[in-house]
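Undergrad: following is a predicted model, sequence given first.
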Amino acid sequence: MISVGDFIADLLNPDLAFLPKAVLMAVMSSVVCGVIGCHVVLRGMAFIGDAVAHAVFPGLAVAFVLQGSLVLGGAVAGVATAVLVAVFSQNRRLREDTIIGVFFVAAFALGIVIISRAPGYAGSLQHFLFGSITGIPDEDVVIVAVGGTILLLGVFLLHKEFVAVSLDREMARSAGLPVLWLDLALYVMVTLAIVLSVQTIGNILVLALLITPAATARLLTDRLGMMMLLGPVLGATSAVVGLYLSWSLDLPAGGTIVLVSTAGFLLAWVLAPRHGLLVRKVRGRRAMGPVAVERVAVPAGG
C-alpha cells in the first residue's frame, strides 16, 4: 500500500494526468449528489433515485453508439422518462411507485438492447454499469463542472419550496405552491445529478453517491442547513479516500468509494452524538435506572 505522500506525488506527476482529473470528477460529483441527496433522503425518495439511475441508461447507450456526449444522452433520456412518470402518475388508479417501476425498468431494458448492438458489447456494458473514472474525456469534466454549478444554483433557489413540500405536501399545496412542478423539478435535478456522476462510479453504484452521504449527515445533525453542508463534505471525503485506497490497493474505484462511504454511515449509525446506537442504549439504561432501583427497594413480602 502506497503512502499518502506517494499518492500526492502521483497526483502531481504529469505522466499521470488522468489521476487528478479522476479526483476532481469524483469530488464534483460527490458535492452535487450530496446536496441534492439531502432532499431525496428528507422526502424518502431513495427508490426514485435508484429508478432514475436505470432511466438514464438508454440515453447513455445511444450516445455511446453514436459517439456523442454521454452526459447529454443520459440527461435527455432521464428527463424524458421523469416527465412520462409525472404525467402517468396523474391517474390515481395506480400508485406513483408502480408507474416508476414500469417506466424506469423498461428504460433500463431498452438501454441493454441498444448497447448490445454496439461493437465490444461486454466491455461497453461493464463501462456503463461500473464506471470508468480514469478514462473520462476532458470535455466531460467541463460539462460536469458547469452542469453541477447550475444544479447547485437551482437547488439553492428552490430550497425553501422543496423543504415545504417535504415537510407537508398538503400544506404546501394549500399555500399555493405548485407541488407537481416542484416534484418534476426535483426529479429532473436528481436525473441530472446522476448523469453527471455515472461516469465516476457507474450506473449501478451511483445511487450510493446520492443517498449514503446524505443519510450519514441525517444521523449526525438535526439541523437542515448543517445536513446540507455535511452531505457534500462527507461525499467528497469518501470519494478522495476511496480513490486513494483504490489506487494503493489496485481495487475498482467505484466500488471502493461506495464501501468507504458505507463505512462512514455505519460509524455514524453507532457513534452519532445524538442518534447513534451507543447514545440510544445509554439513554435507555438511564431511563430504566429509577425503575430498577424502585423494584429492588420493594420488600419481598410487600
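TA: Here it is on my side, so go on. All values derive from a computational prediction rather than experimental measurement. Residues are numbered from 1 along each chain as shown.

Undergrad: please count neighbours and contacts with C-alpha atoms only from this point.
TA: Fine.

Undergrad: name all residues that make contact with the spatially most central residue of the chain.
TA: The chain has Leu210 as the residue nearest its centroid, 0.9 Å off, counting by CA atoms, centre = their mean. By CA atoms under 8 Å, 6 or more residues apart in numbering, the residues touching Leu210 are 30, 33-34, 36-37, 40, 49, 194.

Undergrad: so which strand or helix has it?
TA: In this assignment (DSSP states H and E), Leu210 forms part of helix 206-220.

Undergrad: neighbours of the residue nearest to Leu12 when sequence neighbours are not counted, how many?
TA: Nearest non-adjacent residue to Leu12, counting by CA to CA, 6 or more residues apart in numbering: Pro20, 7.7 Å away. Using other CA atoms under 10 Å, Pro20 has 17 other residues around it.

Undergrad: test my guess that Pro20 contacts Ile8.
TA: No - the pair Pro20 / Ile8 is not scored as a contact, 9.4 Å apart, by CA atoms under 8 Å.

Undergrad: for Ser89, see how far away the closest residue to Thr216 other than its chain neighbours is.
TA: If the residues on either side of it in the chain are set aside, Thr216 comes closest to Phe265, at 4.9 Å by CA to CA, 6+ apart. Using CA to CA, to the nearest Å, Phe265 is found at 33 Å from Ser89.

Undergrad: the structure to be compared is supplied as follows:
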Amino acid sequence: MSAFLTFMAAPAVGCVILALVFTYFGLHVLKREVIFVDLSLAQLAALGATLGFALEWDAHSWGAQGLSLLFILLGALFFAVVEYRFPEVSQEAVIGIVYVVGASLAIIIADQAPHAAEHIQFMLNGSILWITWSGVATLAVTAAGVGLLAWKWRKPIETWFDRKTTAPRSYKRALWDFAFYTLLGAVIAVSIKTAGIFLVFTLLIIPAVCATLFANTLYRQFVLGSVIGAAGSLAGLALSFSLDVPTGAMIVTTFGGLFGLALIFRLIRNGLQ
C-alpha cells in the first residue's frame, strides 16, 4: 500500500484535476455536437510537440510548450472562422480534416528525427505515471486559470453553444467559439505530454456521456461526471499498478468498462420505470 501511495500520489492528483476540468468542457462539447474537437486540438498540440522534438527541444521547455499552444490557437481560430464564413460546411468535417492533416504532418516531421516511432507512441499514450509534483502544480495552475475564465464567461459561452437557436453567421458566436476552443486547448496543451491523446479524449467524453445518462441539468451532470472521472482514473491507476500494465491504456480501458456499466444501469432503471 505504501509503495502504491509513493508512486501513484502525483499521478492520482493529476488525474483528478484533469477529470474535473475535462468533465466541464466535455459537457459543452456534447451540447455543441463537436465530439471530436478535443482529438483535433490534441493532435495539433502533439504536432507542436513533435516539431519541438524534431528541433531537439526539451519536451517540457517553454519553446516546446509554446509551439503546442501556437498550433492550438491557430486551430481554434480556424474552426471559428470557417464556421462563421462557411456555415454550409459541417463543423465535424472540418474538425476531422484538421485532425488527419495534423496527424500526417506530425508523422512526416517525426520521421526526420531519430526514435520517431517511440515519440509517436508517447504522444498517443502519454506518461501520466511519471508526472511530477511540479507537473501537477503546473496543471493545477492552468486548470484554475482556465476554470476562472470559463466561470466568468459562462453565460455567453452557454448562450452561444446552442447551434439550433443561434444564427450560424454571427460574429459574436464566432468570437465565443474561439474563446471556448482556446480555453479547452490551453488545458490540452499543458496535459498532452503527460496524459496523451487517448486519455485526453477519454476524460473529456466518457465521464460527460455517463453523467448525461443519469442527470438532466448541467450542474448535476458536472458533479456526477467529475465523480465518475475521478473514480475511473483512480481505479485505472490501481489496476495498472497491481497488474503491471501501461497506465494510460489501463485508465482508458477502465473508463470503457464504466461506460458499459452505465449503459446497463440505465437499461435497468428504464425497465423499472
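TA: Here it is on my side, so go on. In this text the structure is predicted, and so the values were computed from the model without any measurement.

Undergrad: TM value for the aligned chains?
TA: Remark: TM-score between the superposed chains equals 0.87 [TM-score structural alignment, normalised by the length of the second structure]; 267 aligned residues with a CA RMSD of 2.5 Å.

Undergrad: that older thread, aligned counterpart of the residue nearest to the centre of the first structure in the second structure, please.
TA: Under the alignment by TM-score structural alignment, Leu210 of the first structure pairs with Leu204 in the second structure.

Undergrad: compare Phe265 and Ser89 of the first structure and say which is more crowded by neighbours.
TA: Neighbour comparison, Phe265 of the first structure and Ser89: the larger count goes to Phe265, with 23 against 17 (by other CA under 10 Å).

Undergrad: alignment lookup: the more buried one to the second structure.
TA: So Phe265 of the first structure corresponds to Phe259, using TM-score structural alignment.

Undergrad: could you list the buried residues of the one helix or strand that match maps to?
TA: Assessed by DSSP H and E, Phe259 of the second structure sits inside helix 247-272. Within helix 247-272 of the second structure, the residues that count as buried by 16 or more other CA atoms under 10 Å are 247-255, 258-259, 262.

Undergrad: and those, which two are furthest apart?
TA: Thr247 and Ala262 (22.5 Å; CA to CA).

Undergrad: the second structure: which residue goes with Arg223 of the first structure?
TA: Residue correspondence to the second structure (TM-score structural alignment): Arg223 of the first structure is matched to Thr217.

Undergrad: how about the residue nearest to Leu12 of the first structure, what's its match in the second structure?
TA: By TM-score structural alignment, Pro20 of the first structure lines up with Ala9 in the second structure.

Undergrad: gap between its match and Gly225 of the second structure?
TA: 22 Å.

Undergrad: check Phe265 of the second structure too.
TA: 15 Å.

Undergrad: same check on Ile188 of the second structure?
TA: In terms of CA to CA, Ile188 of the second structure sits 18 Å off from Gly225 of the second structure.

Undergrad: and Lys193 of the second structure, by the same measure?
TA: To Gly225 of the second structure, Lys193 of the second structure is 24 Å away according to CA to CA.

Undergrad: same thing with Val13 of the second structure?
TA: Val13 of the second structure sits 17 Å away from Gly225 of the second structure, going by CA to CA.

Undergrad: neighbour count: those two, which is higher?
TA: Higher neighbour count among Val13 of the second structure and Gly225: Gly225, with 31 against 20, using other CA under 10 Å.

Undergrad: residues touching that one, list them.
TA: Residues near Gly225 of the second structure by CA under 8 Å, 6+ apart: 23, 207-211.
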